[in-house]
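Student: Coordinates for the following, if possible.
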Amino acid sequence: MTVTPAHLRALASRAEALTAEVRALCGGAPNGSPEHDHLAMARLAADWLSRGAEDLQRAAADLAKLQSQPCGLPWRVCPEHGNTLSSGAGVSTCRVCRRTWTYDRPGQPCREPVTWKVIDRAGTETRMCAGHVLGARAAAGGATFIRLDEGAQV
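Tutor: This next block holds a predicted model:
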């Protein structure tokens, strides 16, 4: 299974809920009572859970930043339609949706965010944007396509 920011945020949420539950259990014992003293370890555990939840939230944010890195493949594509761009006079136009970009396609690395991991039959892993995946699906028979934002294998 691929770990995604959503998985880490869900774990952080569960840790936050456990923290609240442990603190609620510990808060009912009056000061000076035997229960109050025995719950000191549980209060400490709640603090650890809280720090763990914060660490998981930071890890989710870091992973999201990593996954939002630009695709970087050496040609640009339409993010919705793939390899459908025509270029001329410094403008690229999608032949399907007619969307335009103010750059020429040749020699320009793709700036769309990485959203997929593609593993070919030889085991080579390439991370790419949704637009490049459209072309890869047609060309890379037998490859495995994994969406990074959901961890879903397609």
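
Student: going forward, measure contacts between C-alpha atoms and count neighbours the same way
Tutor: OK.

Student: now for the helix or strand hosting Gly131, which elements pack on it?
Tutor: Under DSSP states H and E, the secondary-structure element containing Gly131 is helix 130-139. Secondary structure elements in contact with helix 130-139, counted by 3 or more CA pairs under 8 Å, 6 or more residues apart in numbering; DSSP states H and E, are strand 116-119.

Student: rerun at 10 Å
Tutor: Helix 130-139 sits against strand 116-119, strand 144-147, with contacts defined as 3 or more CA pairs under 10 Å, 6 or more residues apart in numbering; DSSP states H and E.

Student: neighbouring contacts of stretch 55-72?
Tutor: Here stretch 55-72 makes contact (CA atoms under 10 Å, 6 or more residues apart in numbering) with 3-13, 15, 49-54, 108-117, 126-132, 148-149.

Student: want to try a markdown table for the helices and strands packed on helix 130-139, with distance to Ala136 as columns?
Tutor: A markdown table is the format used below for those (distance: least, CA to CA, whole Å):
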| stretch | distance to Ala136 |
| --- | --- |
| strand 116-119 | 8 |
| strand 144-147 | 9 |
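
Student: hmm, back to that, please, a ChimeraX command that selects the buried ones among the contacts of stretch 55-72?
Tutor: Buried members of the contacts of stretch 55-72 can be picked out in ChimeraX with the line below, counting by 16 or more other CA atoms under 10 Å:
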select :4,5,6,7,8,9,10,11,12,13,15,49,50,51,52,53,54,110,111,112,113,114,115,116,117,127,128,129,130,131,132,148,149
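
Student: ok, back up a step: buried ones in the helix holding Gly131, by neighbour count?
Tutor: 130-134, 136.

Student: Let's compare: structure for the following, please.
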Amino acid sequence: MTHAGDDPVVTVAELEDLAARARALGEAIEAAGARLRAVHDSPGRAGWRLDEAAGATRGVIRELTAAAGDLAPEPGHSICPITWGVCPEHGKTLTGTAGRSWCRHPGCGRSWHYDRTSLACTEPVAFQIRTESGDGVLMCRGHAVSTLEQQADAVLTPVSADHADEP
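Tutor: So this is what the prediction gives:
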């Protein structure tokens, strides 16, 4: 297997391999917790720490799987080209602190364990926006919502995922 120091290119296969290794580690941690509980009625801090470690591996697996998907989106699905993130439903309603982000829209409840506003959008293209000048841009639902709020003359046209790559 290629390691980060050997090759500067990160591949989907490498991320999938890391996720599989994290899965195996998580299973080993859960097995250790089960053995600890089989011996001790009250495993105390050690049991709690093992539960936390197993939970952390599930988070690692989720993030590695998402990163692999970011490198290779599903065929036929275009990704929004906008270079900043939004709430996928409510648009430019994000706020954050300490490297986390969340939507301020009442009742939304979406949150991210990273600064979503400073990263390029990874949502699928859903609309083409045209302005009075005739410029057209493909974008996701959240960015389309933001554009409509900022540009009264914008015209929104839905696009299907399999036609998002067409001009």
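
Student: Now the TM-score, please.
Tutor: Structural agreement between the overlaid chains, expressed as a TM-score with TM-score structural alignment, normalised by the length of structure 1, amounts to 0.51; 87 aligned residues with a CA RMSD of 2.1 Å.

Student: So which of the helices and strands packed on helix 130-139 of structure 1 is the most surrounded?
Tutor: With neighbours defined as mean count of other CA atoms under 10 Å, those peak in mean count at strand 116-119, which reaches a mean of 21.

Student: Which part of structure 2 matches it?
Tutor: Residues 127-130 of structure 2 are where strand 116-119 of structure 1 aligns, with TM-score structural alignment as the criterion.

Student: and that stretch, how far from structure 1 on average?
Tutor: Between stretch 127-130 of structure 2 and the corresponding residues of structure 1, superposition yields a mean separation of 0.6 Å, by mean CA distance after the TM-score superposition for structure 1.

Student: quick check, distance from that stretch to the centre of its chain.
Tutor: On the basis of CA atoms, centre = their mean, to the nearest Å, the separation between the geometric centre of stretch 127-130 of structure 2 and that of its chain is 23 Å.

Student: Same check on stretch 11-22 of structure 1?
Tutor: Mean-position distance between stretch 11-22 of structure 1 and its chain equals 22 Å (CA atoms, centre = their mean).

Student: Just tell me the aligned range of it in structure 2.
Tutor: Counting by TM-score structural alignment, stretch 11-22 of structure 1 corresponds to no residue in structure 2.

Student: wait, which of the helices and strands packed on helix 130-139 of structure 1 is closest to Pro34 of structure 1?
Tutor: Taking CA to CA as the criterion, Pro34 of structure 1 comes closest to strand 144-147 out of these, the separation being 52.6 Å.

Student: how about that closest one, which residues of structure 2 does it hit?
Tutor: Under TM-score structural alignment, the match for strand 144-147 of structure 1 in structure 2 covers residues 155-158.

Student: Pull the residues that contact the matching stretch.
Tutor: 125-132, 134, 136-141, 144-145, 147-148, 164.

Student: hmm, 7 Å instead?
Tutor: Residues outside stretch 155-158 of structure 2 that contact it (CA atoms under 7 Å, 6 or more residues apart in numbering): 126-131.

Student: residue ranges for the strands of structure 2, please.
Tutor: Residue ranges of the strands in structure 2, as given by DSSP state E, are 94-97, 100-103, 111-112, 127-130, 136-139, 155-158.

Student: Pull the contacting residues for the nearest residue to Val22 of structure 1 once chain neighbours are set aside.
Tutor: If the residues on either side of it in the chain are set aside, Val22 of structure 1 comes closest to Ala46, at 6.0 Å by CA to CA, 6 or more residues apart in numbering. Contact analysis of Ala46 of structure 1 by CA under 7 Å, 6+ apart lists 19, 22-23.

Student: Next: Ser50 of structure 1.
Tutor: Contacts for Ser50 of structure 1 (CA under 7 Å, 6+ apart) come out as 15-16, 19.

Student: Correct me if wrong, but it is in a helix.
Tutor: Yes. The assignment for Ser50 of structure 1, made by DSSP: H, G, I helix; E, B strand; the rest coil, places it in a helix.
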